[in-house]
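Colleague: below are the sequence and a predicted model; questions follow.
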Amino acid sequence: MYASGKYSSRGPALIPRMKTKHRIYYITLFSVVLLGLIATGMFQFWPHSIESTADWTLDKHTVHDAPLIRLPAGSPIPERGDLSCRMHTCFDVYRCGYNPKNKIKVYIYPLQRFVDELGVPISSTGLSREYNDMLSAICDSEFYTGDVTRACLFIPSIDLLNQNSLRVRETAQALAMLSRWDKGMNHLLFNMLPGGPPDYNTALDVPRDRALLAGGGFSTWTYRQGYDVSIPVYSPLSADLELPERQPGPRQYFILSSQTAIHREYRAELERLKQENGEALLLLDKCSNLSQGAASARKRCYKGQVYDYPQILQESSFCVVLRGARLGQAALSDVLQAGCVPVILADSYILPFSEVLDWKRASVVIPEEKLSDMYTILKSIPHRQVEEMQRQARWFWEAYFSSMKAIGLTTLQIINDRIYPYAARTYEQWNNPPVVKWASVNSPLFLPLIPPRAPGFTAVVLTYDRIESLFRVITEISKVPSLAKLVVVWNNQDKSPPEESLWPKMTVPLKVVRTKENKLSNRFFPFDEIETEAVLAIDDDIIMLTADELQFGYEQCLKHT
């Protein structure tokens, strides 16, 4: 019954041959599918910024392996910066489009090494540690995108921080070769040390078409209001030395000068002030008995006595920051870190981030011709106000000056606020240090005696419909250095206040509060907009008081409270 020649105890003889053929087929098919799944998964889950992250490193091998781009001698050169550029004329805001997070998208060009026809690099230093840190921070931020088609703002990987290290013509040619340059439209360039001898221009000399410039030494002649961004000159001491915060209050010295490259006329005037005021003023200079190097940069001397720098800055209430060959000075950052109130004598200098920071709360700006009156001017400032300024100076450094990351991201936030003004940070967010939250206090022994309040005073102006008189009053009040905010109480229920575009331009927040009933007592209502302890209540027809008189009144209020 059984065909034993065709069948064995293990089954039909033809089946093993079919299994082998199918096994090879299925194994091959499975392998192809598996490799496809693995490849798909890798592309799906591999970090999109891996290439750009690898670019921003000081690893010499990575920098060395960056593509070499040779610039033809006849490469086009951009035009010099257009001084008439504004956000609505030289920046394509439509490229930014609608963004549910109200954040601009920033693309950083891949790292490249540009050389001329002879192979000579356009920069003598290549990628600096400082610029590498800034690009790395931007790559790690919510602003960054690796998709060039989604980008609203473009940042070259060409290091322009120090013009001294650049070949100006070749650098301009390299910028023009960038794939998305388009005459610099929507491009942002960072520069901290502009110009060169003998003129030391206050803006980068590299031709840059319409590109925005974040510059560290702008003057009123080169700064394009609302377009460029004035940034600080970074101090490398910030990364190498941790200076603990010191509590505000009186210090050993009243005024201290620590810069080593001061013009001889200014130094002569400081010497005269030193003779008149004795130990209240400490005038330091570089140490002639120390060998040059990194160690000597952290020392200052006076008549053979050596002081540690920048630690000595913490021993003074006020620290002088004079202009040097360049307007922007790294000394400003050192002074802020020490919690010393900077006394800035640099005519026409655009202070860092002055578009959003209220420097009246953290510094004293004195015209250069008034240097001889500096001691008298500073002595007129009440002690309590000095303490507020010391505290504010230190916070400015921590929030905006302390690292290349802070400088870079603050610059992008300012540009972001221009593009999405409805989501912009408020004056208070930019200028008020974060207060201690009650829930974060563990012990009642450390509770403040009173809730923390913002420094300065709030002016509450009661008005009905005298628009011209109102504008005169608030314009004069806005000139008071200690003014923190203006609150206009609109007491007319039958008439709307003027449109926002018609109000005088202010450097402090202006809030208009409409009342439900016409009462004179509305001026004394504790509106939520009032965030200071001191309040000035004034009517819209009090036009005889000057800014100096109002400032004097506020100072007297501080002395007797």
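Modeller: On my side now, so go ahead. Numbers count the residues shown, from 1 in each chain.
Colleague: please count neighbours and contacts with C-alpha atoms only from this point.
Modeller: OK.
Colleague: count of neighbours near T532?
Modeller: T532 has 17 neighbours, counted by other Cα atoms under 10 Å.
Colleague: quick one: contacts for it?
Modeller: When contacts are counted by Cα atoms under 8 Å, 6 or more residues apart in numbering, T532 touches 453-458, 484.
Colleague: one more pass at 10 Å, please.
Modeller: Counting by Cα atoms under 10 Å, 6 or more residues apart in numbering, T532 makes contact with 452-459, 483-485.
Colleague: what do you get for A331?
Modeller: By Cα under 10 Å, 6+ apart, the neighbours of A331 are 233-235, 258-259, 310, 319-322, 337, 342.
Colleague: contacts for the helix or strand encompassing F254?
Modeller: Per DSSP states H and E, F254 falls inside strand 253-257. For strand 253-257, contacts defined as Cα under 10 Å, 6+ apart pick out 267, 270, 274, 277, 279-285, 312-322, 340-343, 374-375, 378-379.
Colleague: return the subset of the residues you listed lying in helices.
Modeller: 267, 270, 274, 277, 374-375, 378-379 (DSSP state H).
Colleague: just put the residues you listed in CSV and tack on neighbour count.
Modeller: Conversion of the ones in helices among the contacts of strand 253-257 to CSV gives the following (neighbours: other Cα atoms under 10 Å):
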residue, neighbour count
R267, 17
L270, 21
K274, 18
N277, 14
M374, 20
Y375, 17
L378, 17
K379, 10
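Colleague: dropping in the other structure now:
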Amino acid sequence: MQRNGGGVGAGGQPWVLRRVRLTWLSFMLFFILVFFPLIAHYYLTTIDEAGGPDKRIFGPRPGGELCEAKHVQDLCRIRESVSEELLQLEAKRQELNGEIARLNLRIEACKRSIDSAKQDLLQLKNVISQTEHSYKELMAQNQPKLSLPVRLLPDKEDPGLPPPKSARSCRLRSCFDYARCPLTSGFPVYVYDTGSYLWGDYLDPLVKQAFAASVKSNIYVTDNPSIACLYLVLVGELQESPSSPPPSPSELEKQLKALPYWRSDGHNHVLVHLSRMSMTQNFLYNVSTGRAAVAQSTFFEQQYREGFDLVVSPLVHALSEPNFLEVPPQVPVKRKYLFTFQGERVESLRSSLQETPPQSFEEEMEGDPPADYDDRIIGTLKAVQDSHLDQVLVEFTCKNPRPSLPTEWALCGEREDRLEVLKASTFALVISPGDGQLVASAGCGMRLFEAMEVGAIPVVLGDHSRLPYHQLIRWSEAAIIVPKPRVTELHFLLRSLSDNDMLAMRRQGRFLWETYFSTSENVLNTILANIRTSIQVPAAPIKEEPAQEIPHKAGKLAGTDANLADNGDLDLGPVETEPPYASPRFLRNFTYTAADTYRAWNRAPGPFHLFPHTPLDPVLPSEAKFLGSGTGFRPIGGGTGGSGKEFQAALGGNVPREQFTVVMLTYEREEVLMNSLERLNGLPYLNKVVVVWNSPKPPSDDLLWPDIGLPIVVVRTEKNSLNNRFLPWDAVETEAILSIDDDAHLRHDEIMFGFRVWREARDRIVGFPGRYHAWDVNHQSWLYNSNYSCELSMVLTGAAFFHKYYAYLYSYVMPQAIRDMVDEYINCEDIAMNFLVSHITRKPPIKVTSRWTFRCPGCPQALSHDDSHFHERHKCINFFVKVYGYMPLLYTQFRVDSVLFKTRLPHDKTKCFKFI
């Protein structure tokens, strides 16, 4: 085999391939040598015509000509010039972009200014519209303009009253000078100093001291006798002095007439006789008191002037207030004894009168002797005791009877011993004096007082007796009043009462005792309130808490919270067009006194305060808003109704238009607070936000508060107390209050729904987080429970609506012991408010929406995550039950959701609330 044979070259490649490669290389070399000089010449010629490049770069031209250097230099200068122009253009472009950005900012600012101006214009238009509407409403009423009456004080010597036929025929219309007490006078009362008259030295020191302390704290007392409406004189209880006896009736009458403002007949004077004992002196019986009214616990029929004199209760707690925690609970309903009575009869009235009564009185008693049922009562009650059908305790003799008036049943033993028996009694018998001429007695008043104090339901045998303040207090709600002839049916009557009725009467008796009889201050306040109500003068307005504002910087534009619900094209209310509107105040000043007298006297908190508004005001019938009484009403669709936008455009409902105030309590959580305030931006029907700054350290100087388009009032507090949440701040100008924690997240639609629900249940707490009180079977006590439940009894005030009326009651009427415990634990203020409202209304709260609790991303851990928090709340509940005497909370098993929530609607209709 040949080495180079077979068409293979020396390199191992075929011969044909090598031949082709050589031919290609030869062609390329020929091309470079022939055509490249021609192309280069053409190129240089062309460049030369345009200025040409530098010859040093290109070298000599083909044909021996060199490239001139000036052409290249010119080209470089052009390049540098172009580069410089490009830099200048870039700087100019950047400058123009900055100017455009500045102009865009100015455009945005102008747009915001235009939007703000539009909003202000819409608000002004709405103010004008609302003013025109209010003016039309006012003109439609066609009421004359009212002005305060001019107060005319009569001359000292000539009161100008027609004299009555006799002092015994005195009534308010004939013996009281109304000219000294105009409706707007404020009811000023002048109290004589007990050291300014002679018999003041004989007054019981304890009574005198208690009376002086009560006078000092009374808001109606004045030091100016020339403007006084009423003059108060303390005439008893009198004690005998070792050196000399108390003044006789004739001497006392002379001393009364010598009083500097007696004015010949004592009109507008009230002689107050306070007794601490069951055997009280009726030394005013033979004293001519003229036109002065008498307030005491014992009256004979010939002495008592119906509608003019006052039957008052004995002064048991003269210097010390009762301990409410020692009062026995109101449950169980039935106690050891069905009823009890301990007493002993006293001799007849005729043989024991302190002085011989007038001849007419003696003749009347002889001609018409009173019917005596005492023997029948004794026999009947003993028969019930011997029957052993029920366990009763009756005793008609005493080892140590207390001194009492004639024909009256004397009290047995010491007060402590009597209270122990009454604590084991379901009912306590109060037998009226045997002689009907004794219409009121201190002994009966003492029995009545002690029974209500410990929760024994009084059973008064004898319908002729005058119970304290009987003209205003409905005693039938707290006591059973039975004529003596029905004593044989008494046992059957008492057995027939249901547990519900008995507990209601026991609760009412506790209210009457606490409000009118428990302290010397209450006794004096009740005497003055009785007279003030009788002459129809309104009570003094209840005080409000002055809000000391903390200056703060505003201006941070509030953003939009991404957590808020998307309501689509459905607005929640006219937020841009409704100006701030404060709730009308004191529209029913005189109605409370003239029309609501009995409700004021027989329901908590009593008649001592005038409130600017209450949740119990009457509601007009539906057609009234269209037929003459439409002031302030904004019906949905003008009365035609509707859903969606028609529903959101007006509040509707059964009461006139109104707004609400957010009260937010905070403590050193500035960032959390600012976020919560921003979430209130654009909230419809919001009047203002009151931030209760509970920290002793003021807000940071550089803290910028959000601008939500409404006032944010930051209130300084005297101390760190959760009770500050419920103070009735004067900055709150609406009836509705939304109490909300600074870390609570609520959507606008949830808030609006809660507000609309509250407007239909104004006397209740309406809110979101529900809780309930559970019974601990093992320990026989109450527990606080926050688990999910189908039954609840509390709505926490961390997010709830309530009426400002309850803020007054919480701060000034509710027992102080409850507020003290809230301060001690720094806890339980929400439970205390639920107790109060349920106690007043006997209704459970209302929970709205499905929300059970709150989640606050980024917030510090709340106190409620600590186990001690729940232990404290357990203690609070059981302590509050002790103070009230029973468990006021009531269970409820329903929740409120909006109308049409799950209803399928036509395409042209919209639901009231999209997510509720």
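Modeller: Right, received. Where do you want to start? Nothing here was measured: the structure is a model prediction, and the numbers come from that model.
Colleague: and the contacts of T532 of structure 1, which two are the farthest apart?
Modeller: Greatest spacing in the contacts of T532 of structure 1, by Cα to Cα: P452 and A459 (19.0 Å).
Colleague: so stretch 410-418 of structure 1 corresponds to what in structure 2?
Modeller: Under TM-score structural alignment, the alignment places stretch 410-418 of structure 1 onto residues 526-534 of structure 2.
Colleague: can you classify the aligned partner of D133 of structure 1 in structure 2 by secondary structure?
Modeller: The equivalent of D133 of structure 1 in structure 2 is A210 (alignment by TM-score structural alignment). With DSSP: H, G, I helix; E, B strand; the rest coil as the basis, A210 of structure 2 sits in helix.
Colleague: let me see the contact set for A210 of structure 2.
Modeller: By Cα under 10 Å, 6+ apart, the neighbours of A210 of structure 2 are 315, 317-320, 519-521, 524.
Colleague: scan structure 2 for its longest helix.
Modeller: Under DSSP H, the helix in structure 2 containing the largest number of residues is helix 69-141.
Colleague: give the aligned range of that helix in structure 1.
Modeller: Against structure 1, helix 69-141 of structure 2 falls on no residues (TM-score structural alignment).
Colleague: cool, and stretch 479-491 of structure 2?
Modeller: Taking TM-score structural alignment, stretch 479-491 of structure 2 hits residues 363-375 over in structure 1.
Colleague: endpoint to endpoint, the matching stretch covers what distance?
Modeller: End-to-end span of stretch 363-375 of structure 1 (Cα to Cα, to the nearest Å): 15 Å.
Colleague: same for the longest helix along structure 1, what does it pack against?
Modeller: When structure 1 is parsed with DSSP H, its longest helix is helix 15-45. The contact analysis (3 or more Cα pairs under 10 Å, 6 or more residues apart in numbering; DSSP states H and E) places helix 15-45 of structure 1 against no helix or strand.
Colleague: continuing past the strand ranked longest in structure 1, what's the next helix or strand?
Modeller: For structure 1, the strand with the greatest residue count under DSSP state E is strand 454-463. Along the chain past strand 454-463 of structure 1, the next helix or strand (assigned with DSSP H and E) turns out to be helix 467-477.
Colleague: so that following helix matches what in structure 2?
Modeller: Going by TM-score structural alignment, helix 467-477 of structure 1 sits over no part of structure 2.
Colleague: just want the angle from that helix to strand 454-463.
Modeller: For helix 467-477 of structure 1 against strand 454-463, the angle by axes from the mean of the first three to the mean of the last three Cα atoms, to 10 degrees is 160 degrees.
Colleague: about what we covered before: next SSE after the longest helix of structure 2?
Modeller: Heading C-terminal from helix 69-141 of structure 2, the first helix or strand you meet, by DSSP H and E, is helix 172-175.
Colleague: which elements pack onto that next one?
Modeller: Against helix 172-175 of structure 2 (3+ Cα pairs under 10 Å, 6+ apart) you get no helix or strand.
Colleague: which residue numbers in structure 1 does that helix align to?
Modeller: Using TM-score structural alignment, helix 172-175 of structure 2 corresponds to residues 87-90 of structure 1.
Colleague: mean offset of that stretch relative to structure 2 (after superposition)
Modeller: When structure 2 is overlaid, stretch 87-90 of structure 1 sits 1.2 Å from its aligned residues on average, using mean Cα distance after the TM-score superposition for structure 1.
Colleague: contacting residues around that stretch?
Modeller: 82, 84, 93, 183-186, 209-212, 224-228, 415, 418-419.
Colleague: drop anything exposed from those residues.
Modeller: By neighbour count, with 16 or more other Cα atoms under 10 Å, the contacts of stretch 87-90 of structure 1 hold 93, 183-186, 209-212, 224, 227-228, 415, 418-419 as buried.
Colleague: before we move on, back to that, show me what the longest strand of structure 1 is packed up against.
Modeller: Judged by 3+ Cα pairs under 10 Å, 6+ apart, the packing partners of strand 454-463 of structure 1 are helix 383-396, helix 467-477, strand 483-490, strand 510-514, strand 532-539, helix 547-559.
Colleague: with distance to F30 of structure 1 added, can I get the ones you listed in a markdown table?
Modeller: Shown next, in a markdown table, are these (distance: least, Cα to Cα, whole Å):
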| stretch | distance to F30 of structure 1 |
| --- | --- |
| helix 383-396 | 62 |
| helix 467-477 | 79 |
| strand 483-490 | 72 |
| strand 510-514 | 70 |
| strand 532-539 | 73 |
| helix 547-559 | 82 |
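Colleague: most packed of those?
Modeller: Among those, ranked by average contacts under mean count of other Cα atoms under 10 Å, first place goes to strand 483-490 (a mean of 24).
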